[in-house]
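A.B. asks: Sequence first, predicted model second:
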Amino acid sequence: MGALTLGRLALAAGLLGLLLAPWHGLEGGVDALSAWPGGDAAPLLALLLDGSRWWLWPVVGLLGLATIPIVAGRSSGGLVASTGLALLAFVLVQGQAIGLRGLRWEWLAPLLGAPPAQQALGWGGALVLAAAIGLISAGLAQRGRFGGDAFIAFLVVGSGALLLLFVFVPLIVILSAAAVEDGHVAPGALAARLAAPEAWSLACVTSHQGCGVVWNTLLLAILAAVSSTLIGLAFALLSARGGVRAQPAFRAMTMLPLITPPFVVSLALIVLFGRTGLVTTALWEWFDIPRSRWIYGLPGVLLAQALSQAPIAFVLLEGAVRAIGPSLEEAASTMGARRFTVFRTVTWPLLRPAVAACLLLGFVESLADFGNPLVLGGDFDVLSTRIFFAIAGARHEPGRAAALAILLLALTFGAFALQTLWLGRRRYTTVTGKGDSGAPAPLPRGLRIACGSVAWPWMAFTAAVYGIILIGGFVHDIGRGDMAFTWRHILTGFAVEWQDGMAFRGSAWDSLFTTIEVAAISAPITAGLGILLAWLLARQSFPGRGTLEFLTMLSFAIPGTVVGVSYIMAFNEPPIELTGTALILILCFVFRNLPVGVRGGIAALAQIDKSLDEASATMGAGALQTLRRVVLPLLRPAIVAALAYSFVHAMTAVSAVIFLVSARHNLATVYIVGRVEAGEMALAIAYSTVLIVVMLAVVLGIERLVGRAQIGRRAAPAGNLVA
């Protein structure tokens, strides 16, 4: 794509936003379009001509200034880029300066007087902003930046602008909100909130009172990370080196948590171990063990998180174990080392990066977990739930929520730093270009027994938990032991009537349809943008590449609770007002799940020789043509994997979106949380079963479409499995 072509497309988008599209957001929804070209649906030109938005005339002037060199076909890249930058800055700054109550920056009063209030930007404003980004990209390409390729320039500038707007800006907003009190900046308020006793109290050490939420969160995260990693390691060693034949069962155990809403495990634990749970009642009736509420608090939340996170650790660690070159272990055995010595001195050191990754993932997932602490936490508060109640509780305290979010974010970044320090600068490369056809060393007998003593009871426990989830919605009251079959709970949520056509009468249909719609829209955007960013980062060299990669990965390090609160604060007023819309849910999912698509794309591109790109360029193909005809067909598995992950995660997420849903746009997981809070446990479990079935169909369909990648390495002979 040439720079002039991109410039003309940008001008077309700008003219469309100026002449036809509604400049402001439609308060009345799509019905407001009936008033076009007046009312809420008025385009910018109509607003300028009637004098109600007189201060926006510079938009017309800047578009006209950019039109001259582009239409004339002259090489004026500096002018075009500068004009686009000025247009972008002007639209955003004026929207920030003049809001719903008129002028917000009093120091502009002598210059602007008292302009009327204005709503947030609509599709017209969005098109003009897109035109500005296109002009900046075309101008930079004309000046020879990005190799003179306008397509690459537009990808870099456009993706950078989106990441700044929907990742970096919300983070800055929530960080700054912690220092605001009564509408004014108050550094003392920030210090007081960060050092508040509710966060740092150690009363649990000296009395029977609870500790601060920071210590609770830190303790839970450490225990969850260590326990899930150890359980996952036991399964991984048994699967890869233990000679077990239960691979289908292992496979099922890894898939179920991926397609289960994160807090549904808590519901099953309550059914089993609650005060009137099945196990609790049985122990009371058979052994006269008193009923208790031990499941509510740290033990219950830890158990739920371990159940959810251990399968993910297993997937990561199994791949790492299978990737270890057998030649290194064989060399150690040849030198006379016993099996346990080989494991301790060769296998275990090579597993350190994977173990560190699992510990980090478990720690971060525990920090971000909202559903399990909400359902099972009881008096054991953590940062995620305390942030939620600071926003949605009786006392609306956004400053306090922002300060708690800063503490949560600090714990997350601290975990990343500790992982880097632990791994250091050592190299852990075992897969090279040389052939490696040796047989993996079997586990030492004692280690195999230890792993089995952990894995098999845990698998039985996992099966019991998911059995409760699958049957709980089809019996009268599983929590009280009434196991009579019934469709009542399913019909309450998903009743269908046939009066003058099909009518969805169940209370859960709206949230299910909205969830599927939002997931189906966000997943392709996430996968597409992720693959494009991966291609940029892996195949292109340009100024600011490191910054773009940092912004891309930043959202992975931000807990979902923090993301939700930051989106509320950043997009609740002009110039960009999104709260209460489906668009904010879609954007949240896109940028929350983007890092997984990017890392998957980079990993897939690492297996594709760059000579293919170079051959395409030698034949005269541009970057766009090379990407479309050479790279994308080879990235099909990575694209489908990103689609599957994005869709499933959008269907099951709760920590971020619970702050962003509205009565009109409710999601399945938030609906289930509401049913739990209302005591409708059976309906919540029934809905969870429906979600699991939907997710299972999607994952199996994608796996059938793409297949599974396997590492071709021969297994150890059965006769060598005995120590």
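C.D. replies: Received the coordinates, thanks. Numbers count the residues shown, from 1 in each chain.

A.B. asks: From now on I want contacts and neighbour counts done on CA atoms only, so please keep to that.
C.D. replies: Fine.

A.B. asks: Provide a complete list of residue ranges assigned to strands in the stretch 551-700 of the chain.
C.D. replies: Secondary structure of the stretch 551-700 of the chain (DSSP state E, counting those that start in this stretch): strands located at 572-573, 576-577.

A.B. asks: Structure two is appended below for comparative analysis:
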Amino acid sequence: MKANKKPFNIWNTSTLLILCIFLLFIAFPLFLVLKKSVIDPGTGQFTFEYLSKFFERKFYWITILNSFKVTVAATLLSMVIGLPLAYMMRKVKIKGSKVIEILVIISYISPPFIGAYAWIQLLGRRGVVTEFVNNLFGTQFDGIYGFAGIVLVLSLQSFPLIYLYISGALKNLDNSLNEAAESLGYSNIQRMFKIIIPLIIPTMLASALLVFMRVIADFGTPMLIGEGYRTIPVLIYTQFMSEVGGNDGFAAALCMIFIVVTLVLFLVQRIVASRFSYSMSALKPMSVEKVKGYKNILSHAFVYFVVLLAILPQLVVTFTSFLETKGGQVYTGNFSFDNYKNILFMKNTAVIWNTYKMGIIAIIIIVVLGVLISYLTVRKKNAITNILDTVSMFPFIIPGSVLGISFIFAFSDKPFVLSGTVLIMVMSFVIRRMPYTIRSSTAIIGQISPSLEEAAISLGASETKTFRKVVVPMMMPGVMAGAIMSWITVISELSSSIILYTSGTQTLTVSIYTEVIRGNYGNASAYSAILTVTSIISLLLFFKLTGKREVSV
């Protein structure tokens, strides 16, 4: 289909407007971060003082090593859990498998910091399990704080991503290869390592890299249970918050270092995806088999135990939200609605409505821009849309804490004074989730034949009318399903919100975090339960819209 040759048609105008929005909310903030990291505010001269300060002091550069240690350990542990779980769910007939898959998805969409808070309730210094073990064995276990706790929480929250990817790959695996190996005398273990794993290595690498990027940028978990074990997102937050109003060049330098790290990871992911990608046609898909004896017992025990650990944070926060507390921290064991009374009647309920209101506004903007950008980059290819396509992918490499700080730099002074407003919160949500919506919308448009649009135009419809009456309606089911998943992640956003919020724009995630920091565990549980229920309802709506019980990632 030929593009309209008029220089200022609606498509070119839309492209330029969207590009301006992205330049304002992505390129401009990142430019200011770069500028502040290498320019001395007093003299205006170029300097490496802030960057050298980071590398000269072990207190600072050790955070990169800490982040890599945590990320590598959590990624490997996620793989160790997710790979066998996906294989067993595809190979062995597990009772309640449909419910199990839904529980795994729920554990995946839950914010990691809720998991951290829940494990504090269980294995913190005053945790239920901690006190039980110490009283029973006379030990002095001090809780899961530090490296081990961070790895535990992030692994249990990340392995569902590995599971979802590998489970999808196993669907496309031709089981005749597995059967051929069996006929040659290969055992189950040998077939696993000689046939299955080599065939799904591209998927394993892709999912592992996504987990790696997600874990290394996580702020809430190490902030809540890391204590003395500092990671780079925590260092960025603490340095920026302590230096607001003073010298923020060092905070900008930390942001640039973090961007470089995530950029390298992103490029590695793209290289791996291009070199190791291939398609499989399952002439004979892997079928679920009913096993007997100890294999059946061990398979069920492993699956149920892993899923229980994954869903435990949601169960804990929901249960404790109905328990009475003394001083906010000590649970009396009595059931009570006091926590909900505190947050719904004695506190400002605006944090709940802020979450829904800003989330809905963000999703509307994401859907509109996502559909337009994907259409322009697929159907109206030119130099400008290619630039737009590239700029729209930048948020992939911007961690939430870096985005929040860059927004403060960009929108605290004239001519763009947006700090403390709803708009800056909404745009942070939009920028964070936009690439994922664009990617999914682009895939949907790729499945729509251009001949349908050409037929509408040949019948007298304009290009814009064809877009509104033909393309958009065909895209909507898939786009709305993707919007629901984006909504779940938007309302769970913490890393940028914790930097940008004010008392008038506080969200549920920020409230949960602040209540935990203040030691008001009862209130934190009630807020967490509301967020969890909202996510579950949204997930059920997603299932209703798509007519399936799976999530594409």
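C.D. replies: That came through, no problem. As the structure is a computational prediction, the values presented were derived from the model and not from experiment.

A.B. asks: TM-score, when you put one on top of the other?
C.D. replies: Once superposed, the chains reach a TM-score of 0.90 (TM-score structural alignment, normalised by the length of structure 2), with 543 aligned residues with a C-alpha RMSD of 2.9 Å.

A.B. asks: Deepest in the core, which of the strands of the stretch 551-700 of structure 1 is it.
C.D. replies: Ranked by mean neighbour count, these are led by strand 576-577 with a mean of 20 (mean count of other C-alpha atoms under 10 Å).

A.B. asks: Do a quick rundown of the strands in structure 2.
C.D. replies: 323-326, 330-335 (DSSP state E).

A.B. asks: quick revisit: now distance to Leu19 of structure 1 too, for the strands of the stretch 551-700 of structure 1, in TSV please.
C.D. replies: Compiled in TSV, the strands of the stretch 551-700 of structure 1 are given as follows (distance: least, C-alpha to C-alpha, whole Å):
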stretch	distance to Leu19 of structure 1
strand 572-573	25
strand 576-577	20
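
A.B. asks: Tell me which of these sits nearest to Glu285 of structure 1.
C.D. replies: Judged by C-alpha to C-alpha, the one of these that comes nearest to Glu285 of structure 1 is strand 572-573, at 54.5 Å.

A.B. asks: what's the single longest helix in structure 2?
C.D. replies: Longest helix of structure 2, by residue count under DSSP state H: helix 58-91.

A.B. asks: Which strands and helices lie in contact with it?
C.D. replies: When contacts are defined as 3 or more C-alpha pairs under 8 Å, 6 or more residues apart in numbering; DSSP states H and E, helix 58-91 of structure 2 sits against helix 49-56, helix 147-171, helix 197-216, helix 232-243, helix 294-320.

A.B. asks: hang on, Leu359 of structure 1 packs against Leu223?
C.D. replies: No. Using C-alpha atoms under 8 Å, Leu359 of structure 1 makes no contact with Leu223, being 10.0 Å away.

A.B. asks: of the two, who's got more company?
C.D. replies: Leu359 (25 against 20; other C-alpha atoms under 10 Å).

A.B. asks: Which residue in structure 2 occupies the aligned position of the more buried one?
C.D. replies: Correspondence of Leu359 of structure 1 to structure 2, assessed by TM-score structural alignment: Ala208.

A.B. asks: Double-check its match against Leu77; I have them as touching.
C.D. replies: No. Ala208 of structure 2 lies out of contact with Leu77 (C-alpha under 8 Å); the separation is 10.3 Å.
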